[in-house]
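Engineer: sequence isn't available, so here's the structure alone:
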């Protein structure tokens, strides 16, 4: 069978279909029954191509033949050859020719949410894939909580043929909603518009649920849960401090420090931090020294190159274009090195004195002493 096509631009691909099921082009040879297995999921894709996205010419013809097995299918250029025709080859054959001309569609990896304050003007960018692009036109609609139906939005410009930019300024809480952009060329109208959400913007909320999930002599792993992003893309920062307040002897019981916590705010030079033993210490930032800064798209940080047996203050906060969140502070200690364990044991040697009633009793008794690790 030969697929006769007239097309401009030139045909790039020919797809053959048998009784509504595509015969995959990558199967140059094979049994028809095998080639049709598992293609039901692809049928809708090809039908969408046929009905909505491409102009094509097609023809079909009936084929019948004797019942032979071991049939072979050969597809070359615009031809379909069936060798050793089998009963399963009966049915309707169609060919579909595809070229580069296509109705507009949303380009991938666009920004679809815009955070903006009241009376702040934003520029929303809509970009589409289409061919041809010479006669491309755009249409914008607005749908907010203050409107029952979408309305035409005229404030937009067209740049580089395939890009349109709309300007928008919400004046009240009822002006937040969605702007939709659709394009049209001589092939057809865009089936699904590109939709962009306009939401109230503000500073992000602080992170929550922070925990030291792993630690060693030289590393700490900090994991938190993100808070609300304030309607804008946020990122997360970690500041690692060390200093004279790292000693556990400076720690106070949590109940003692909690009474003073009300006098401290996120903007003050002091903060209340909690270590993994459930105690609290009031640490002054001017006495601490910065070890390192870290930034991440997720509130998870692996801090390395730390000193063994040292307590660190960890400050975590989120930030977006509107500002930064409140800081969450916590304290963690790296594991001590084996050398420090030995030195600590030697420094804490204890003299033991035992008393016996007589020398004879002492010589007849055995004394066992068990030392537990520090």
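Structural biologist: Perfect, thanks for sending it. Small disclaimer: the values here were computed from a predicted structure and weren't measured.

Engineer: when you work out contacts or count neighbours from here on, use the C-alpha atoms and nothing else.
Structural biologist: Will do.

Engineer: burial measure for residue 318, as a count.
Structural biologist: Around residue 318 sit 29 other residues, with neighbours defined as other C-alpha atoms under 10 Å.

Engineer: ok, and here's another one to check against it:
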């Protein structure tokens, strides 16, 4: 019987591997008094017994401190014998046991995984009785999506996990744990540190010790491209306004593996930057970093620089600057082209980077140059904007006139505008179409958009003389004239 007094016979248990087992064999009667012994597979294992009560009951306690795997299905026999020549009395039991798993393994062998790409992993274990419960773990988190199978041999089990690694899983430990649920502390596990390949995660920022709101023209600027990737990035590309940036030491541009250096940075380098990192898994693009470069005012390009005005009339001269910050203080000055006199203008309007001065020449000395410049917190403008004030007059004649198309009843022609519009707007272009032989006016038209005209409803196979001039409120100069013609029937102009 066991230590709780339950009678045992036949296949008994289940007892758990590693646990202590205590069995009692109790014999009553016998004369002379019997010897009570324990045997295992016909081998004596315990001969210590004692009598209790009035001496008619003999007891032998068999203690096994730790059950071994080899004890499974072993036969334990309690035997009572005396020396009177009678046959010994015995009872036998067979030990049924819960067994600890012997091994656990993960297939396929360890190799790098690719983020976002599922992989099938198989965990197998043997030696457990009953078959081991298999569980999957990632760090301290149990993964519950695995499918478990019992093997074809007793004590074997397997579990299939469809695992889709993420970038965050790189370096985590993935393990399979095999455990006999009936034996506390029986768990064994196989685990491996995940090597997860993933495309670069890229971040672009300003270099250390630099402030975004304090980058000034002429200083050195550093941009850092921070790349998180596995395997490491094989290539890093820098883009400025969508165009690749390469090293140009003469221009102060230095590209290294993960940094961009702009030495003595120019305002033309302000704008949008980003970096792209590549590895075998793909490429990653950083955030767009807007580089602001503060600079003193400069003239905005493509402004009108020549103004025509008559004496005792007024002209509005517009001055536009580029500056950062845009809070600009303006200055105006007139330089006479004839006498050399200089006059600082006190009256003008302005808003941020734009200013307007109204100028009225009274005599010949008042024609010359208006200078405009500005200053902001970064500094004073180095080169002022120069506007030429000249006496207003008719615009220059058009030039380069030619016929551009012709049919049996129509002609089209165009010219190039004259270089000087006379300094007075608007400019109007006037075209007269006359018969080449008789000089009879056939048609006329005007345009304020440019010296290009089309006339239709004309006689086929005819030749015409065009008179074309440009005019403004101050008048016009002599017209230019040239020949155009319509096609004869079945003729094509090429």
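Structural biologist: Arrived safely, thanks for sending. Predicted, not measured: the structure shown is a model, and the values here were computed from it.

Engineer: what about residue 26 of structure 1, neighbour count?
Structural biologist: One way to gauge burial is a neighbour count; for residue 26 of structure 1, by other C-alpha under 10 Å, it gives 8.

Engineer: please report how far the aligned partner of it in structure 2 lies from residue 386 of structure 2.
Structural biologist: With TM-score structural alignment as the criterion, residue 26 of structure 1 lines up with residue 239 in structure 2. When C-alpha to C-alpha, to the nearest Å is the yardstick, residue 239 of structure 2 and residue 386 of structure 2 sit 36 Å from each other.

Engineer: find me the equivalent region of stretch 148-166 of structure 2 in structure 1.
Structural biologist: Residues of structure 1 matching stretch 148-166 of structure 2 by TM-score structural alignment do not exist; the stretch lands nowhere.

Engineer: swap that for stretch 373-383 of structure 2, sorry
Structural biologist: Alignment of stretch 373-383 of structure 2 against structure 1: residues 182-192, by TM-score structural alignment.

Engineer: likewise stretch 11-23 of structure 2?
Structural biologist: Counterpart in structure 1 of stretch 11-23 of structure 2, with TM-score structural alignment as the criterion, is absent.

Engineer: tell me the residues of structure 1 aligned with stretch 175-195 of structure 2.
Structural biologist: If you align by TM-score structural alignment, stretch 175-195 of structure 2 falls outside anything aligned in structure 1.

Engineer: isn't residue 131 of structure 1 up against residue 54?
Structural biologist: No: using C-alpha atoms under 8 Å, residue 131 of structure 1 is not in contact with residue 54; the gap is 10.6 Å.

Engineer: between these two, what contacts are shared?
Structural biologist: Shared contacts of residue 131 of structure 1 and residue 54, defined by C-alpha atoms under 8 Å, 6 or more residues apart in numbering, comprise 101, 102, 103.

Engineer: what's the match for residue 127 of structure 1 in structure 2?
Structural biologist: With the correspondence set by TM-score structural alignment, residue 127 of structure 1 lines up against residue 320 in structure 2.

Engineer: what is the burial count for its match?
Structural biologist: Counted with other C-alpha under 10 Å, residues neighbouring residue 320 of structure 2 total 22.

Engineer: ok, so what distance separates it from residue 438 of structure 2?
Structural biologist: 53 Å.

Engineer: and residue 296 of structure 2, what is it in contact with?
Structural biologist: 323, 324, 375, 376, 377, 378, 379, 380, 381.

Engineer: and the gap between it and residue 307 of structure 2?
Structural biologist: Counting by C-alpha to C-alpha, the gap from residue 296 of structure 2 to residue 307 of structure 2 is 26 Å.

Engineer: next: residue 96 of structure 2.
Structural biologist: Here residue 96 of structure 2 is placed at a distance of 113 Å from residue 307 of structure 2 (C-alpha to C-alpha).

Engineer: tell me, how many residues neighbour residue 43 of structure 2?
Structural biologist: The number of residues packed around residue 43 of structure 2, counting by other C-alpha under 10 Å, is 10.

Engineer: need the counterpart of it in structure 1.
Structural biologist: Under the alignment (TM-score structural alignment), residue 43 of structure 2 maps onto nothing in structure 1.

Engineer: one more: residue 337 of structure 2?
Structural biologist: Looking across to structure 1 (by TM-score structural alignment), residue 337 of structure 2 lines up with residue 145.

Engineer: check contacts around its match.
Structural biologist: Listed by C-alpha under 8 Å, 6+ apart, the contact partners of residue 145 of structure 1 are 174, 175, 176, 177.

Engineer: 10 Å - rerun?
Structural biologist: Remark: with contacts taken as C-alpha atoms under 10 Å, 6 or more residues apart in numbering, residue 145 of structure 1 is in contact with 173, 174, 175, 176, 177, 178.

Engineer: could you look up the SS state of the second one?
Structural biologist: Pointing back at residue 174 of structure 1 there. Three-state secondary structure (criterion: DSSP: H, G, I helix; E, B strand; the rest coil) places residue 174 of structure 1 in helix.

Engineer: could you report the neighbour count for the closest residue in space to it that isn't next to it in sequence?
Structural biologist: The shortest distance from residue 174 of structure 1 to any residue other than its chain neighbours is 4.9 Å, reached at residue 146 (C-alpha to C-alpha, 6 or more residues apart in numbering). The tally of other residues near residue 146 of structure 1 (other C-alpha under 10 Å) stands at 12.

Engineer: doesn't residue 146 of structure 1 lie inside a helix?
Structural biologist: No: in this structure, residue 146 of structure 1 is coil, not part of a helix, as judged by three-state DSSP.

Engineer: in this structure it contacts residue 176, no?
Structural biologist: Yes: in this structure, residue 146 of structure 1 is within contact of residue 176 by C-alpha atoms under 10 Å, at 8.4 Å.

Engineer: residue in structure 2 paired with residue 110 of structure 1?
Structural biologist: Taking TM-score structural alignment for the superposition, residue 110 of structure 1 sits opposite residue 303 in structure 2.
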